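Engineer: model this:
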Amino acid sequence: MRKMLPFFSIILLFGWQSVAADPPDTGISGVYEVMVGVADAEQALEYFKEFGFTPVASAELTAAQAAQRYGVKSALRSWRLQNGTVDAHGLLRLLQWANPLGPGVGFAPPETVGTRMAVMRTRDIHRLADVFADLRDGAGEPLLLAGPVYDDLYNATEGVPSIVNRRVGVREMAVYGRWFNHVFFQRYGYTI
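Structural biologist: Take a look at the predicted model:
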């Protein structure tokens, strides 16, 4: 029976795929830009600089211009950030309103509607865990840290992991803060 399980799994997988509906053609193929409202743009610019983002454009709108464009009667300062040389997707726009409509999402659970979250890959997740723990414990920044935790995606590790037979998977952690949430992941033993 154990030898038949992979065979049945393949049949089930391909059989299910053949009856699954195709996703609608929306013309959307990725996220081009994410807009995030911040209370302190200088602090946010410095923060995202640490993750490789640099400002590539900025603008200021009067309250009348912002009302026409966004429906908010408040002056606005805006920065477009780019990560490395990638300019086709993954851009980040920081918005600092002179008179915000409200306090924003703030320090909220991850499933809160409107939560701002980014997922980023790292080469050293344990170093990031230390950095955010230092921010929380030393600088008093109210952060909730979850992880890092390891996951063997798709059971890709063959046999028993050892010094010779290394794991194949991903280690993830989440950092929940007052104005932004991050999920970081580090790949082990594979590339995409």
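Engineer: make it CA atoms for all contacts and neighbour counts henceforth
Structural biologist: Fine.
Engineer: shouldn't Ile11 be within a strand?
Structural biologist: No: using DSSP: H, G, I helix; E, B strand; the rest coil, the secondary structure at Ile11 is helix, not a strand.
Engineer: who's in contact with it?
Structural biologist: If a contact means Cα atoms under 8 Å, 6 or more residues apart in numbering, then Ile11 has no contacts.
Engineer: quick one, helices of the chain?
Structural biologist: Assignment of helices within the chain using DSSP state H yields the ranges 4-19, 41-49, 63-70, 125-137.
Engineer: now the last one: buried residues?
Structural biologist: Within helix 125-137, the residues that qualify as buried by neighbour count (16 or more other Cα atoms under 10 Å) are 125, 128-129, 132-133, 136.
Engineer: please apply the same query to the second one.
Structural biologist: Under the neighbour-count criterion of 16+ other Cα under 10 Å, helix 41-49 has 41, 44-45, 48 buried.
Engineer: ok, the third one next?
Structural biologist: When burial is assessed from 16+ other Cα under 10 Å, helix 63-70 yields the following buried residues: 63, 65-66.
Engineer: got it, and stretch 4-16?
Structural biologist: Going by 16+ other Cα under 10 Å, stretch 4-16 has no buried residues at all.
Engineer: same check, this time on stretch 102-109
Structural biologist: The neighbour-count check on stretch 102-109 (16+ other Cα under 10 Å) flags 104-105, 107-108 as buried.
Engineer: of those, which is the nearest to Asp25?
Structural biologist: Using Cα to Cα, Val105 comes nearest to Asp25 of those, at 31.9 Å.
Engineer: do I have it right that that closest one meets Thr115?
Structural biologist: Yes: the pair Val105 / Thr115 is scored as a contact, 6.2 Å apart, by Cα atoms under 8 Å.
Engineer: re the thing from before, save the buried residues of stretch 102-109 as JSON lines, and put in distance to Phe185 too.
Structural biologist: What follows is these, written out as JSON lines (distance: Cα to Cα, whole Å):
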{"residue": "Gly104", "distance to Phe185": "27"}
{"residue": "Val105", "distance to Phe185": "24"}
{"residue": "Phe107", "distance to Phe185": "22"}
{"residue": "Ala108", "distance to Phe185": "21"}
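Engineer: can you give me the strands in the chain?
Structural biologist: Under the criterion DSSP state E, the chain contains strands at 33-37, 53-61, 76-83, 91-97, 117-121, 144-151, 169-176, 181-188.
Engineer: how about Leu76: what's its closest non-neighbour residue?
Structural biologist: Leaving aside its chain neighbours, Leu76 sits nearest to Trp97 (4.7 Å; criterion: Cα to Cα, 6 or more residues apart in numbering).
Engineer: now do the same contact list for Glu141.
Structural biologist: Each residue near Glu141 by Cα under 8 Å, 6+ apart is listed here: Leu135.
Engineer: this one as well, want them side by side:
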Amino acid sequence: MNQVQPLAIAGIYEVCIGVTDAVPQIQYWEQFGYRIGQIGELSASAAGELYGVRSKVRSVRLDHQDADHGLIRLMVWEKSTNDGLEMLSMKVKGNRWATTLTADLLNILNHAEDAQSANLPVKYTSPRWEVIYNKERKARPFIGAAVGVREMMLLQPLTRQVFFQRFNYALPNYGKIDENAFFKTSQITHMGMIIQDDSKETLLFYEEVLGLIRARDDVETTFESSLAGREIFDLHPGEKFVVTAFDDPRASKTDFAAARSGRLYILRFPSSIALGDRFNHANPGCLGMSLYTYRVSSIAEYFHRVKASNAQKITEIVPNEFGEPSFSFTAPDGYFWTLIESGSQ
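Structural biologist: Reported below is the predicted structural model:
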């Protein structure tokens, strides 16, 4: 693939969640600041054309304040394919999750503990301290400011979430907290995927075909270096993964303060580690978090670019549930994507 100029693409637009009943999920996401936006549906044949699933689907798009990315789409399938990833380990190929900024991590932890005490299906990790930026900075406990985040994971049958709370630093374009929301959370700031590719060849697709920029690359997390990473991703002694973050073209490769939410985080595990393959449980038609979407300003140009790449199972451009021109494909790393036409970013 040849290097090309980036097209008009913003941060990841939606996390799509397969459900059997939208009402409980609407009530759940309202606590995080989301509200009902558009509602639409596709017939079984139309869903088959766009998503490869011959089942009628009714979808509800959930907005968050004035955000143009990091939204939720609840997809109510008449006939779902399977129960999805449920509460399976995060350490599998095909895994998808959503990360959100909060101003009140302890409130979320309190509810996670209450849910577990009530024997509800939930799994969570304790909030762990992590230094994300300027790791070489020398700490001065009880004298200087502690600069970093507390982060925790929360798994439920239909949702796979990571939450973080910042301390003593700010990123103006990376998450806008709704202070009126019960959990004081932003829109989804970044989404993640697990792959195995020692050559990094599959990463070129996101850079050269989709026109994203590598905001962070080859950031290593080991069992020994990160307690949060160890617990969230089930790392064993000696194991590691490497993170590459893709941002929309308005961000910067060198200035961390210019980071924008809507990022895609790809975690690469070395091929020497045995990982399960759950791609068939994280595609449209499955329950739970099963699809990410991007909006682009020239979908015809993106369609031709994706057709010329090594992506697979590329559909034609057809209207989605909301009447938006869209097409889907499977990226070289095995993940299913849908692109949506947008007049402007």
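Engineer: just give the TM-score of the two.
Structural biologist: Remark: TM-score between the superposed chains equals 0.77 [TM-score structural alignment, normalised by the length of structure 1]; 167 aligned residues with a Cα RMSD of 2.1 Å.
Engineer: for Phe184 of structure 1, state which of the buried residues of helix 63-70 of structure 1 is nearest.
Structural biologist: Distances from Phe184 of structure 1 to the buried residues of helix 63-70 of structure 1, taken by Cα to Cα, are shortest for Ala66, at 33.7 Å.
Engineer: rewinding a little: I'd like the strands of structure 1 as TSV, with mean neighbour count and distance to Pro23 of structure 1 appended.
Structural biologist: Below are the strands of structure 1 laid out as TSV (neighbours: other Cα atoms under 10 Å; distance: least, Cα to Cα, whole Å):
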stretch	mean neighbour count	distance to Pro23 of structure 1
strand 33-37	17	22
strand 53-61	14	33
strand 76-83	20	30
strand 91-97	21	25
strand 117-121	14	24
strand 144-151	15	28
strand 169-176	20	28
strand 181-188	19	27
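Engineer: quick one: closest of those to Gly159 of structure 1.
Structural biologist: Proximity to Gly159 of structure 1 (Cα to Cα) singles out strand 169-176 among the strands of structure 1, at 13.6 Å.
Engineer: now the closest one against strand 144-151, angle please.
Structural biologist: Counting by axes from the mean of the first three to the mean of the last three Cα atoms, to 10 degrees, strand 169-176 of structure 1 lies at 170 degrees to strand 144-151.
Engineer: could you say what helices and strands strand 169-176 of structure 1 packs with?
Structural biologist: Counting contacts by 3 or more Cα pairs under 8 Å, 6 or more residues apart in numbering; DSSP states H and E, strand 169-176 of structure 1 is packed against helix 125-137, strand 144-151, strand 181-188.
Engineer: what does the last one contact?
Structural biologist: Applying Cα under 8 Å, 6+ apart, the contact partners of strand 181-188 of structure 1 are 110, 115-125, 167-176.
Engineer: post-alignment, that strand versus structure 2, mean distance?
Structural biologist: With the two structures superposed, strand 181-188 of structure 1 lies on average 0.5 Å from its match in structure 2, counting by mean Cα distance after the TM-score superposition for structure 1.
Engineer: that strand: how far from the chain's middle?
Structural biologist: Distance of strand 181-188 of structure 1 from the chain centroid (Cα atoms, centre = their mean, to the nearest Å) equals 8 Å.
Engineer: whereabouts in structure 2 does that strand align?
Structural biologist: The aligned range for strand 181-188 of structure 1 in structure 2 is 160-167, by TM-score structural alignment.
Engineer: which stretches of the stretch 151-300 of structure 2 form strands?
Structural biologist: For the stretch 151-300 of structure 2, the strands defined by DSSP state E, counting those that start in this stretch cover 160-167, 185-195, 213-222, 240-247, 263-268, 276-277, 288-296.
Engineer: which residues in structure 1 does the third one match up with?
Structural biologist: What it means is strand 213-222 of structure 2. Aligned by TM-score structural alignment, strand 213-222 of structure 2 falls on no residue of structure 1.
Engineer: quick check: buried residues in that strand?
Structural biologist: Applying 16+ other Cα under 10 Å to strand 213-222 of structure 2 flags 213-216, 221-222 as buried.
Engineer: what residue of structure 1 matches up with His64 of structure 2?
Structural biologist: Under the alignment (TM-score structural alignment), His64 of structure 2 pairs with Asn83 in structure 1.
Engineer: cool, and Glu151 of structure 2?
Structural biologist: Per TM-score structural alignment, Glu151 of structure 2 is aligned with Glu172.
Engineer: read off where stretch 29-43 of structure 2 ends up in structure 1.
Structural biologist: Aligning stretch 29-43 of structure 2 against structure 1 (TM-score structural alignment) gives residues 48-62.
Engineer: which outside residues touch that stretch?
Structural biologist: Contacts with stretch 48-62 of structure 1, where a contact means Cα under 8 Å, 6+ apart, come from 45, 74-84.
Engineer: just stretch 97-105 of structure 1 next, same as before
Structural biologist: Contacts of stretch 97-105 of structure 1 (Cα under 8 Å, 6+ apart): 37-39, 72, 74-77, 112, 114-115, 178-179.
Engineer: in those residues, find the pair that's most separated.
Structural biologist: For these, the maximum inter-member distance is 27.1 Å, found between Ala75 and Thr112 (Cα to Cα).
Engineer: which of those two has more residues huddled nearby?
Structural biologist: Ala75 (18 against 10; other Cα atoms under 10 Å).
Engineer: ok, now how distant is that one from Leu95 of structure 1?
Structural biologist: 10 Å (Cα to Cα, to the nearest Å).
Engineer: where's Ala67 of structure 2 relative to Ile12 of structure 2, distance?
Structural biologist: Distance, Ala67 of structure 2 to Ile12 of structure 2, using Cα to Cα: 11 Å.
Engineer: who has more neighbours out of the two?
Structural biologist: Ile12 (26 against 14).
Engineer: show me what that one lines up with in structure 1.
Structural biologist: Checking TM-score structural alignment: Ile12 of structure 2 goes with Val31.
Engineer: so that match touches Gly90, yeah?
Structural biologist: Yes: contact status for Val31 of structure 1 versus Gly90: in contact at 6.1 Å, counting by Cα under 8 Å.
Engineer: just to revisit the earlier point, TSV for the contacts of stretch 48-62 of structure 1, including distance to Val183 of structure 1?
Structural biologist: Below are the contacts of stretch 48-62 of structure 1 laid out as TSV (distance: Cα to Cα, whole Å):
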residue	distance to Val183 of structure 1
Leu45	19
Ser74	32
Ala75	32
Leu76	28
Arg77	27
Ser78	24
Trp79	23
Arg80	21
Leu81	19
Gln82	19
Asn83	17
Gly84	19
